[in-house]
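Q: What shape does this take:
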Amino acid sequence: MVTLGDNIRKARKKMGLTQEELASVIGVTSQAVSRWESGAGMPDISMLIPLAKALQTSIDKLLGYEQENTNEAAYIELKKTFEKIEKESSSPVEAALNMLCMLEREIEITPGDFIYLAAYVEKAAALTRLLYENDAQEAWPEIKKKAVRYGTQVIRFCNDPEWIERTHYALAFVYMADKDFVSSKEHVMCLPSVDSNRLRESVMAQLTFAESGIDDMNKIALFNLQKFARAINKEILYSAETLIWNRRADETTDIGLWGIELIELFEKKKELIPYCRGFYRDIYKTIIVADLQKKDNEAARAHWTELKAGMQKHYDYYQTVLASDEEQAKFTARQIERMRTYTKDYIEDKQEAILQIIKQFFGNEAYSLLAD
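A: Next up is the predicted model:
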């Protein structure tokens, strides 16, 4: 749970002040500020007004009654850090472990920050897909223990339904990796189901029309479509990955190509492209691996060419959006930021990462087949 001390520390760092500088401004010792931030002590109530003024915030924000809308901005910055770590790492396992180490350091600094806690659980869940690697296997017991502890904190104390839901989702995979299917199902059952006709998305568009009119209803309908597209794409990708791990190459190809057809259908609605881009790349990756498992080099090369063409198409569309204020207004700040990072260098890095995975599992010949 985020404490008064956590909020003082965050606000002080945002202002660029040291503990000594803040103490000097409000007339206390630096040791007092240190005790407040660590939770070893609490400021007297008479200090709240000077603190709020010095930190250019409100008493309600310091006490946690008024939440700053910084989650989206903080998550964008975190994603940038993940991308930097991924680029600097030599393998997917090294990248995953480095991300978890970075999150652990941030959690030590700010123990009550739910974004870092939930992100740790999500990255632990992502690591479960790499447990065939020795480095991942060795680190897993301690990572799993921390993921469960951090996930429990988020579920019990966070007041943001999105992060709670994401944490339940991630913990289902964490427990699944250890074959603790009872605990995994407990978290699965906390997630919403599309089988219900009472999902909020099924009513929200009509409610918005009744309250605000058809223009706002269309915005909500588009937002719902984006979420459904992402959910369907994720299900297809995970199914394809599960099949390929079990060396069922023909079935992987079938479901993968079906997934690509669906994505191309979704992308006819341009606003859905940001919710399809990554899945498009990763589904094609599983198809290419299936081709190589079947020793169908011709198909692998053809699918690699299609993947590169699709990534170029996404890049071209993003450049069109970024060149127009009117087009940018259709997307969230997070989506626009991700479009800006989708550079030609980014595309080359992602393609090279796929080639390195191919090289790791199929050797230099397969790498050369696609890289040439």
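
Q: For the rest of this, base every contact and every neighbour count on C-alpha atoms.
A: OK.

Q: Let me know the helix or strand that Ala240 is in.
A: Using DSSP states H and E, Ala240 sits within helix 214-245.

Q: Please spell out which residues along the following helix or strand past that helix are buried.
A: Per DSSP H and E, the first helix or strand lying C-terminal to helix 214-245 is helix 249-266. Within helix 249-266, the residues scored as buried using 16 or more other C-alpha atoms under 10 Å are 249-253, 255-257, 259-260, 262-263, 266.

Q: now those residues as CSV including distance to Leu100?
A: As requested, those are arranged in CSV below (distance: C-alpha to C-alpha, whole Å):
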residue, distance to Leu100
Ala249, 31
Asp250, 35
Glu251, 33
Thr252, 30
Thr253, 32
Ile255, 32
Gly256, 30
Leu257, 33
Gly259, 30
Ile260, 31
Leu262, 33
Ile263, 31
Phe266, 33
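
Q: Which pair of those residues spans the longest distance?
A: Ala249 and Phe266 (25.4 Å; C-alpha to C-alpha).

Q: Does Ala299 touch Ala290 like I think?
A: No: with contact defined as C-alpha atoms under 8 Å, Ala299 does not count as touching Ala290 (9.6 Å).

Q: Following up with a second sequence; could you model it the same way so I can compare the two?
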Amino acid sequence: MSIGQMIKLYRKEKGFTQNELAELIGVSSQAVSKWETDAGMPDISQIVPLARALEVSADKLLGLVDSDTDEELVRLRKDIGYHNISFEEGEATRIYNLAEPYFSAHPTNSEVAFICLESLTDLMASGSVDKTDAQLVSECERYANCVFRYETDADQICKTYYVISRAYRLLGEEEKATKTLEKLPRVFGDKTYWEAEFAFADKNMMLALQKCKESFAEKARFVSRCIRLARMISETQDGNNGLSYQVALNEYMLNIINAFLSGGDYMPFRQTYQKISLLCQMVSQYTELGNANRALDCAKQLVKARDDFYKCHKDPSNKHCLLFIEGDRDGEWHLTPEIIDEYVSYAMDKLKTFPQFEKDLKLI
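A: Next up, the predicted model:
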């Protein structure tokens, strides 16, 4: 099949119109039409954008992958099995020895290039590679550049930035390691998180944990601000539909808070306070909507959150946690317990609307 026929085949598989594909790669729909009718060919610089838009390899788009190659790759995947960062020298050696010959014969295969890069980096970490640093830099960059040039999956590209950055660090190329890491979108992790990954790969678990906590604290602050703003937005809604909208948004915020409240060293006081305030509001809202069971459930969560807060508040060793540090206080510290008691009392009064919960209220 010609490249034009391949483009047409994969475009239809993705469900794109010619115009939609053209917009994705920054050309006219007429250009796509010419390619598909073999009246013209895409420029070499457009092959990778085309492959990414169609989510196929450049080799497949160019018709360079035959059935024998496909079968060989299937066998290779089976022989390698699941592979993540390996700390075992023998396993890394086995994987590299399987993948490297295939890559030498198929130097545009980004999948195998990544496996070679990852397993070679593992071998470098174990100190069992009999090559100069210059040779290792060149080899690692060859694998990484293959991924950057031919890979269409964003996750795999970002993993490659991490692994090549780790390789640079192992070879003492700190400046290159830092610059490479900066190319990673923050959605995949901030610099502190990737430092935790490096430490974990080097088996420095205490440093990895410290970096995890630092990265977590930064994100928890951001989530905290988002929750505060979302609540302010929800409070602008009125009427019955507005109340239903507030409840739905508050449930969403509660899920986010719970995801970030894992207790222990991670206990962020600001978000605990937010959780208590939020649950109090939800008790009131569900009472107004007549949802007795959910109102009671929120009240139970409210009391538990209060108890968790007091436990941390009274323990000097936990007072200065990851979120509650100098310059990041949310109101006056000594006023918080009184305010929390007011929230709980308010919620309990609301629940008295439901006489069937009289016994439950005594047990809370």
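
Q: Now the TM-score, please.
A: Scored against TM-score structural alignment, normalised by the length of the second structure, the superposed chains reach a TM-score of 0.35; 167 aligned residues with a C-alpha RMSD of 4.8 Å.

Q: ok so, going back, with the buried residues of helix 249-266 of the first structure in mind, which one is nearest to Leu48 of the first structure?
A: Phe266 (52.0 Å).

Q: so the closest one makes contact with Phe228?
A: No: judged on C-alpha under 8 Å, Phe266 of the first structure makes no contact with Phe228 at a distance of 10.2 Å.

Q: In the stretch 101-250 of the first structure, what residue spans correspond to strands?
A: Counting by DSSP state E, counting those that start in this stretch, the stretch 101-250 of the first structure has no strands to list.

Q: which residues touch Glu122 of the first structure?
A: For Glu122 of the first structure, the contact set (C-alpha atoms under 8 Å, 6 or more residues apart in numbering) comprises Arg166, Thr167, Ala170, Leu171.

Q: With Ala371 of the first structure instead?
A: Contacts for Ala371 of the first structure (C-alpha under 8 Å, 6+ apart) come out as Leu355.

Q: ok, it to Thr208 of the first structure distance?
A: According to C-alpha to C-alpha, to the nearest Å, Ala371 of the first structure and Thr208 of the first structure sit 50 Å apart.

Q: what does Ile220 of the first structure give?
A: 8 Å.

Q: what about the closest residue to Lys285 of the first structure other than its chain neighbours, how many residues close to it?
A: Excluding the flanking residues, the one nearest Lys285 of the first structure by C-alpha to C-alpha, 6 or more residues apart in numbering is Ile354, at 7.0 Å. Per other C-alpha atoms under 10 Å, the neighbour tally for Ile354 of the first structure reads 19.

Q: Just the element for Ile354 of the first structure, please.
A: According to DSSP H and E, Ile354 of the first structure maps onto helix 344-362.

Q: just Glu118 of the second structure next, same as before
A: According to DSSP H and E, Glu118 of the second structure maps onto helix 110-126.

Q: Just list what the helix or strand just after that helix packs against, helices and strands only.
A: Counting by DSSP H and E, the next helix or strand C-terminal to helix 110-126 of the second structure is helix 133-150. Using 3 or more C-alpha pairs under 8 Å, 6 or more residues apart in numbering; DSSP states H and E as the contact criterion, the elements in contact with helix 133-150 of the second structure are helix 110-126, helix 154-170.

Q: quick one, the last one and helix 133-150 angle?
A: Looking back up the chat, that one is helix 154-170 of the second structure. Counting by axes from the mean of the first three to the mean of the last three C-alpha atoms, to 10 degrees, helix 154-170 of the second structure lies at 170 degrees to helix 133-150.

Q: List the buried residues for stretch 214-223 of the first structure?
A: In stretch 214-223 of the first structure, counting by 16+ other C-alpha under 10 Å, buried: Met217, Ile220, Ala221, Leu222, Phe223.

Q: How about the third one, nearest residue that isn't a chain neighbour?
A: Just to be clear, that refers to Ala221 of the first structure. Ala205 (5.7 Å).
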